[in-house]
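Visitor: Structure for this input, please:
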Amino acid sequence: MATQIKPQPETLPVSIDDVRAAHARIRDSIVRTPTLISRTLSQMTGATVYLKFENLQFTAAYKERGALNTLLLLSEEAKAKGVIAASAGNHAQGLAYHANRLGVPATIVMPRNTPTVKIVQTEGHGANVVLEGDTFDAAYAHARVLEGERGFTFVHPFDDPRIIAGQGTVAIEMFEDVPSIDTIVTPIGGGGLISGMATVARAQPNPVEVVGVEAELFPSMYNRINGTDMPCAGDTLAEGIAVKEPGGITARMVAQLVDDILLVGERSLEEAVSLLLQIEKTVVEGAGAAGLAALLAHPGRFAGKTVGVVLCGGNIDTRLLANVLLRDLARSGRLARLRIRLQDQPGALFNVARIFDQERINIIEVYHQRVFTTLPAKGLITDIECEARDAAHLDRLIAALRAAGYDTTPVELA
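Guide: Below is the predicted model of the structure:
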């Protein structure tokens, strides 16, 4: 999709005045998260990179903004009856938290296979959690049934002007803090965040390019805008933007306001999550790291620009985060598993370990395979996990092992 600056149309359901009003409405009840320059990431990407730390909200995601704006716009009657949503993610947390704070009953419908930790967190914010169906679509359908039966107000996670206006307040603060930003890079799931932020970007006195980012496995908005039919399926690290069908309102706004949509692969997402923890010392979920992933995957696209990137959420499972970090160490050569063919005789492993010592590489784990191997009965395979300074250091070890006559093969990551 060609990059071009588009004027603010008059026909869209959310205006800059709506976003400004939303910000005035919610700003005293949310965290005004900082927008800070990252000098290291700027050097790495060739752009001047500013990060908006929405992972520092109380529920660790920007979703609070739209949820709170919607709650504050409800009539007293609607507040008394309560709200309902279908979500197993950040929308559930944000709505439950602010509804509880305002004394509004909240019901959240989640699929039965939702991780227990998410159920407990949502209940901890005072919401009534209903488990229904095995998929999000089933949970969503049940929520709409309960909406009709009990008179609840359904709060959509993205396809609602009140939600969009609330999410757009992220950009209000970003441009207040750094007026020189000329490009914003924003993750796209259902499209609520980018619709609101693009509305603000188009109202700036200077032209601002608006770039959306989706995971390659879930290019739903890209398909809608570009008329393509790429599949939307798979296990993505960016589960927060793994949306199969974007909103009708948001698709209309993205079509008119967004200049470009980039797709990022899983490796770029993993690298972005890891870099943000190592460089910025901040925990960001896969969806929250999508903006940085786009800069890493397309550095020439942003070179020389002043870029605002939203770290839109920090809710990532700790075991998943550990896997991402270890995989990143492996790809950089600092962590490796080497498969070495040995003769099954005394001193064989000792002699190999001596080479590791000579090269000053730390052995972490050793796995001997005598039985489950295709080698002859007197042969064995040893897998050694080790820790090196960098890829060059690891290469020197492999060269030394091979020079000593050992058949050595690195076990590669997918």
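Visitor: use CA for all of it now, contacts and neighbours both
Guide: Noted.
Visitor: roughly how far is the helix or strand that contains residue 350 from the heart of the chain?
Guide: Per DSSP states H and E, residue 350 falls inside helix 348-358. Distance, stretch centre to chain centre, for helix 348-358: 42 Å (CA atoms, centre = their mean, to the nearest Å).
Visitor: and the next element down the chain from it?
Guide: strand 362-369.
Visitor: if we can go back for a sec, in the helix holding residue 350, which residues are buried?
Guide: Judged by neighbour count (16 or more other CA atoms under 10 Å), helix 348-358 contains these buried residues: 349, 353, 355-356.
Visitor: any idea which of those is closest to residue 328?
Guide: residue 356 (22.1 Å; CA to CA).
Visitor: Does the closest one touch residue 397 like I think?
Guide: Yes. Applying CA atoms under 8 Å, one finds residue 356 in contact with residue 397, separated by 6.9 Å.
Visitor: thinking again about what came up before, which residues are in contact with the helix holding residue 350?
Guide: 342, 362-363, 397, 400-401 (CA atoms under 8 Å, 6 or more residues apart in numbering).
Visitor: Mind giving me the packing neighbours of the helix or strand harbouring residue 173?
Guide: If you go by DSSP H and E, residue 173 is part of helix 161-177. Counting contacts by 3 or more CA pairs under 8 Å, 6 or more residues apart in numbering; DSSP states H and E, helix 161-177 packs against helix 16-26, helix 63-72, helix 192-202.
Visitor: now the helices for the stretch 151-300 of the chain?
Guide: For the stretch 151-300 of the chain, the helices defined by DSSP state H, counting those that start in this stretch occupy 161-177, 192-202, 220-226, 248-257, 266-280, 290-297, 299-302.
Visitor: what would the ones you listed look like in a markdown table with distance to residue 124 and mean neighbour count?
Guide: Listed next are the helices of the stretch 151-300 of the chain as a markdown table, based on distance: least, CA to CA, whole Å; neighbours: other CA atoms under 10 Å:
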| stretch | distance to residue 124 | mean neighbour count |
| --- | --- | --- |
| helix 161-177 | 23 | 25 |
| helix 192-202 | 26 | 29 |
| helix 220-226 | 33 | 20 |
| helix 248-257 | 31 | 21 |
| helix 266-280 | 27 | 20 |
| helix 290-297 | 29 | 28 |
| helix 299-302 | 42 | 15 |
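Visitor: wait, which of the ones you listed is closest to residue 146?
Guide: Comparing those by CA to CA, helix 161-177 comes nearest, at 20.8 Å.
Visitor: here's the other one to compare against:
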Amino acid sequence: MELVTIADVRAAQDRVAGVAVRTPLIPAPWAPGPGELFVKPEMLQPIGAFKIRGAYNKIAGLTADERARGLVASSSGNHAQAVAYAARMFDAKATIVIPDTAPDHKVAATRALGAEVLLVPPAERDILPRQLVEERGYILVPPFDDGAIIAGQGTIGAEIADDLPDVDLVLVPVSGGGLISGIAAAVKALRPEARVVGVEPQLAADASESFRTGRRIAWHPEQTHRTIADGLRTVSVGVLPWEHIRAHVDDIVTVTEDEIRAAMRALVVQGRLVVEPSGAAATAAYLSIRDQLPESARTVAIASGGNADPAMLAEILSAG
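Guide: I've put the predicted structure just below:
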């Protein structure tokens, strides 16, 4: 099984240029403690999350005939919007299978981008897309278990290493593993000394358990759907991401629901950055469990998305 290389990531950078925003590293002087924290604000992407990088890289790499067959993807929301957005740019039909537990605003945003949305129970989210591939000839655009997707997400890591060549630690939220796989592949190629650490909710800690045991473990949807971080509810990391994690990732840690909420408040109130729960997980690790992280003078936390439900965001802010 071939891993994504820095050459793949650089090629993806060229492909997504002008579509994905080259997000800056924002200093976070409000974060206490030794060393510096920088936040990578992927909520500034056109669809409000990092997913546009991988989705566009994948779809742009298809032939015109493949795109004309129609595209299908499964997602809790952000990958859905990314595929719908990229498909619209190529005038391709997109069908998105979304768990019926996904936030309403993410479902509405996907439909608004022109995609057909099919709501299914969480356990069926990965089954129906493959059925549609077989029955209708659609091209599958996976959320994470694909080399082109991983390379697209890896453009984040290349940007970090280019903008902060002496970075010591990169904190990355983990769901299906495409984001951390791409970032780790790029960072380790350009800055081998840096550590890459994944962050998961304790209530959806399949990747952490897999990392500790050395074998890929799946959790039940009933377990992972307990977390407020809806973008991190995937029941297991993908097969290809798992190989990247084994090769490049230094550790995977977990944070509590309260720590995620506190990080959301800090990012919004002190950092002026609107994030969804999944996008706050990496910062939560820096703020709340730094004793479990490698020592670092310069840390980057990936704020992976900002598609927060307004009512939930208001509730979390008022609780502070």
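Visitor: what does residue 316 of the first structure align to in the second structure?
Guide: By TM-score structural alignment, residue 316 of the first structure lines up with residue 308 in the second structure.
Visitor: number of nearby residues for that match?
Guide: Using other CA atoms under 10 Å, residue 308 of the second structure has 21 neighbouring residues.
Visitor: mind checking how far it is from residue 77 of the second structure?
Guide: Shown here: residue 308 of the second structure relative to residue 77 of the second structure, a distance of 11 Å by CA to CA, to the nearest Å.
Visitor: just to revisit the earlier point, now do the helix holding residue 350 of the first structure against strand 362-369, angle only.
Guide: 160 degrees (axes from the mean of the first three to the mean of the last three CA atoms, to 10 degrees).
Visitor: In the second structure, which residue range corresponds to helix 348-358 of the first structure?
Guide: On the second structure, no counterpart of helix 348-358 of the first structure exists by TM-score structural alignment.
Visitor: closest one to residue 112 of the first structure among the helices of the stretch 151-300 of the first structure?
Guide: Closest approach to residue 112 of the first structure among the helices of the stretch 151-300 of the first structure (CA to CA): helix 220-226, 24.8 Å.
Visitor: what span of the second structure lines up against the closest one?
Guide: Taking TM-score structural alignment as the measure, the second structure aligns residues 206-212 with helix 220-226 of the first structure.
Visitor: What mean distance separates the matching stretch from the matching residues in the first structure?
Guide: Stretch 206-212 of the second structure, aligned to the first structure and superposed, deviates on average by 1.4 Å (mean CA distance after the TM-score superposition for the first structure).
Visitor: Name the surrounding residues that touch that stretch.
Guide: The contact list for stretch 206-212 of the second structure, computed with CA under 8 Å, 6+ apart, reads 174-175, 200, 216-219, 235-237, 246, 251-254.
Visitor: Show the buried residues in these.
Guide: In the contacts of stretch 206-212 of the second structure, burial by neighbour count holds for 174-175, 200, 216-219, 235-237, 251-254, counting by 16+ other CA under 10 Å.
Visitor: out of the residues you listed, who's nearest residue 13 of the second structure?
Guide: Distances from residue 13 of the second structure to these, taken by CA to CA, are shortest for residue 174, at 21.7 Å.
Visitor: The closest one corresponds to which position in the first structure?
Guide: Match for residue 174 of the second structure (TM-score structural alignment): residue 188.
Visitor: Pull the contacting residues for its match.
Guide: Shown in contact with residue 188 of the first structure (CA under 8 Å, 6+ apart): 194, 212-214, 221, 241.
Visitor: returning to what we had before: export the buried residues of helix 348-358 of the first structure to TSV and tack on distance to residue 153 of the first structure?
Guide: Formatted as TSV, the buried residues of helix 348-358 of the first structure follow (distance: CA to CA, whole Å):
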residue	distance to residue 153 of the first structure
349	67
353	66
355	68
356	64
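Visitor: wait, which of the residues you listed is closest to residue 235 of the first structure?
Guide: Checking the buried residues of helix 348-358 of the first structure one by one against residue 235 of the first structure (CA to CA), the nearest turns out to be residue 356, at 37.0 Å.
Visitor: Quick one: the contacts of helix 348-358 of the first structure as CSV, columns for distance to residue 176 of the first structure and neighbour count too.
Guide: Listed next are those as CSV, based on distance: CA to CA, whole Å; neighbours: other CA atoms under 10 Å:
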residue, distance to residue 176 of the first structure, neighbour count
342, 64, 20
362, 49, 15
363, 51, 17
397, 52, 19
400, 57, 17
401, 58, 18
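Visitor: Could you identify the most distant pair in those residues?
Guide: Spatial extent of the contacts of helix 348-358 of the first structure (CA to CA) is set by the pair 342 and 362 at 19.6 Å.
Visitor: tally of neighbours for residue 319 of the second structure?
Guide: If you count neighbours by other CA under 10 Å, residue 319 of the second structure ends up with 10.
Visitor: Near residue 320 of the first structure, how many residues? Count them for me, please.
Guide: Residue 320 of the first structure: 12 neighbours (other CA under 10 Å).
Visitor: how would you label it: helix, strand or coil?
Guide: Following DSSP: H, G, I helix; E, B strand; the rest coil, the label given to residue 320 of the first structure is helix.
Visitor: Spit out the contact partners of the most centrally placed residue in the first structure.
Guide: Centroid-nearest residue in the first structure, with CA atoms, centre = their mean: residue 287, separated by 1.5 Å. By CA under 8 Å, 6+ apart, the contact set of residue 287 of the first structure is 187, 237-241, 312-313.
Visitor: that older thread, now render the contacts of residue 188 of the first structure as a markdown table, adding distance to residue 170 of the first structure.
Guide: Below are these laid out as a markdown table (distance: CA to CA, whole Å):
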| residue | distance to residue 170 of the first structure |
| --- | --- |
| 194 | 10 |
| 212 | 15 |
| 213 | 17 |
| 214 | 19 |
| 221 | 21 |
| 241 | 17 |
